[in-house]
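Undergrad: here is a sequence together with a model predicted from it:
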Amino acid sequence: MTRKFALLVGDGLTKDFVGNSFNTSRPFHNFDNNMVGSYYKFFMPNVKDIHDEILDLVTKHNLKNEFDAIEMFSEINKGDTRKECQLRRYLALSYSSFQRELDKQSKANWRWFNWIKTNKANLTFAISFNYDLLLETTLKECKIDNYRTGSNEKHVGVPIFKPHGSIDFDIQQPQYKNVMDQLTLSPWLWKNYFSLNQVNSMIQAIPSTHWLLPRLEADIIPPSQVNYQRHLDWVDKGFTIYNNMASEITDLIIIGHSYSVCDREEVDHFLERLAPVTKVHIVNPNISEDLTDKLESLNLEYMVITDFITMPE
């Protein structure tokens, strides 16, 4: 039987690539990288109050994890349309700044680049919980055609489903002739807010030239939040495509996903639709017992790889 594998990736994939050069969990501290911080000047004046409030929570509660501060911020400001929208824009723009530097890093000696390149003929589906585009650029450099489900991209190649959004997702907007056209609209965009990703339509992938400009609606789920955009058509389309392909998957490779409580319902959806003969490979230095318990309850065979060096076979 021909092997058909799917990828499910979390932040651990990006951490494995960047090593100590960036801290992927600190968007409010420029990811601990001065080069990333150099891009913040383009958007910071418009979201400074969000930035300052998050950092105040970090200091006041002595938090080591900025994602915890984001969770607290979201709870405190529940119902505040402006702050909720601006937080998502901040995340889209900060991770876009991170992506600018990420794109400068060579993948030539990265173990996952070489593994995917070797096994590219067998890749059938990919799921990414990351905002960044590392998975997409890796597939592109491996010469694997791909597209994001629910987007306006040409549907050719491997489908990539990003249920929590992406730095380059936005709702459909007029086609601008050039960046200057959109720059003139930026003040208007910053003053208009959409609550909880309420516009339900196909998403468009914006070009890299627009990454540091405000999204009309940043289709992003903040860290530690349950997916409140699950009902949107473009998200539902990703689940539907997966459902139609799941029974053919022989290997699901979970890379660097923590199986956190807020993501669990979605991850369980993917696991529960696998064929009984599918083998699950968990690549993570910190294995969740809840995840292995779930796999055992489904009678799915699994292999645990904790060193991030041993590659799935």
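TA: Looks like it came in fine.
Undergrad: make it CA atoms for all contacts and neighbour counts henceforth
TA: Fine.
Undergrad: burial count for residue 71?
TA: Counted with other CA atoms under 10 Å, residues neighbouring residue 71 total 15.
Undergrad: this is the comparison structure:
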Amino acid sequence: MIILGNGFTIDFLTHLNIGENIIDVSNLFRHGENVPWPVDDTPGFLSYKYCPNLWTLGARPFLNIDESNNLIEDIITCSNTYFTTWSLNKRDVFYTNNSPIYIRANAELVAYLYSLFIYYDNKLDFDEINLDDWSWGKYFKQLSLDETINNVSIVTLNYDIWLEKVLMKLGIEFNISCFDNKNTKFQIYKPHGSISFQHKSKSDCTAYNIEVSDPTPDLKIADFNVCYTDLEDYKSICAIIPPAGDSNRLTYEWSKCIKDEIKEKARQLEKRDELIICGLSYWPVDRLEIDSMLTEIPPELDCVKLVNPRPNRSLNAVITTLFKNVIFYTSCNNLGD
């Protein structure tokens, strides 16, 4: 099993020599002024005009990474507490355009992030990308060709679809958990959602608006398609959970389906199997969710590899508490050895 966080995407962009001045997946507000507003495709999504609550709370393109992350964590912490504290009936009344500013900002944050990663996706031309010298690309190819390996389960907390496009580029077939029924070696699980999860409802982009409504409707996997093209066909319903958002507190049916499959797959791992964890931030507000995955994995695995140039100290402690055979790598260069 492979668990991927933001560090995997950063490693991919580093391989492509794409700087943060073009795509920055760490400081999520940095390029907000360049993200187009869906109605007329003009830049300025992150602005007082379109995201007044985010803007009032201080979201700006010039914030440094710590300032951006602190603001996002404040918004998500308030939302997490809200979902835990309020009963469903009270929340139906409470979650409106008159809701507290952090709740309204959460709705804007979800819509903004969805558009941000579509904007980023349009900056990459996979026809021009060379994966021959990328360690992860070589490792995926090695796993694909190894006939002694029956299954490669990849859990990714990233919204982008670059993992999927990398596998397509390498000629590796894969299955998106809960969406596809293909019998493939590679299985991808996206419990935090994806820009590729497109709601089946039809909408006119000229009617696009960020609505502050209850974000926990009974949306099921069957309500979505997986799409990798025409992502600009914006939907009012975004199937993503913000960074540091605790999906255990959010009653999304689509996310629950995916998480249940992850836990079932984790329980099926055997001693001879390998666990690779790459680039997890392990924010305080998302630790419960990550821990719930890790604790389903048998502790006697022969090898657990943590790949991160600057690993989180708390995650290091947790990993070495749960598992005995742990190896730490600062890069992915040794994965295939």
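TA: It's in. Just so we're clear, the structure is a prediction, and the values are computed from it rather than from any experiment.
Undergrad: now the end-to-end length of stretch 80-93 of structure 2.
TA: Start and end residues of stretch 80-93 of structure 2 are separated by 17 Å (CA to CA, to the nearest Å).
Undergrad: I meant stretch 205-224 of structure 1, not that one.
TA: Counting by CA to CA, the length from the leading to the trailing residue of stretch 205-224 of structure 1 is 24 Å.
Undergrad: what does stretch 289-307 of structure 1 contact?
TA: Residues external to stretch 289-307 of structure 1 that are found in contact with it (CA atoms under 8 Å, 6 or more residues apart in numbering): 259, 268, 271-272, 276-287, 311-312.
Undergrad: let's go with 7 Å and repeat that
TA: Around stretch 289-307 of structure 1, the neighbours that count as contacts under CA atoms under 7 Å, 6 or more residues apart in numbering are 259, 276, 278, 279, 280, 281, 282, 283, 284, 285, 286.
Undergrad: now that stretch: buried residues?
TA: By neighbour count with 16 or more other CA atoms under 10 Å, stretch 289-307 of structure 1 contains the buried residues 291, 292, 295, 300, 302, 305.
Undergrad: ok, the residues you listed vs residue 21 of structure 1, which is closest?
TA: Minimum distance to residue 21 of structure 1 across these is 23.9 Å, recorded for residue 305 (CA to CA).
Undergrad: how close does the closest one sit to residue 283 of structure 1?
TA: Counting by CA to CA, the separation of residue 305 of structure 1 from residue 283 of structure 1 is 5 Å.
Undergrad: save the contacts of stretch 289-307 of structure 1 as a markdown table, and put in neighbour count, distance to residue 39 of structure 1 and secondary structure too.
TA: What follows is the contacts of stretch 289-307 of structure 1, written out as a markdown table (neighbours: other CA atoms under 10 Å; distance: CA to CA, whole Å; DSSP: H, G, I helix; E, B strand; the rest coil):
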| residue | neighbour count | distance to residue 39 of structure 1 | secondary structure |
| --- | --- | --- | --- |
| 259 | 19 | 32 | coil |
| 276 | 13 | 48 | coil |
| 278 | 21 | 44 | coil |
| 279 | 19 | 43 | strand |
| 280 | 23 | 39 | strand |
| 281 | 20 | 37 | strand |
| 282 | 25 | 35 | strand |
| 283 | 25 | 33 | strand |
| 284 | 20 | 31 | coil |
| 285 | 15 | 32 | coil |
| 286 | 13 | 33 | coil |
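Undergrad: tell me how far stretch 212-226 of structure 2 lies from the chain's centre.
TA: Averaged C-alpha coordinates place stretch 212-226 of structure 2 at 17 Å from its chain's average position (CA atoms, centre = their mean, to the nearest Å).
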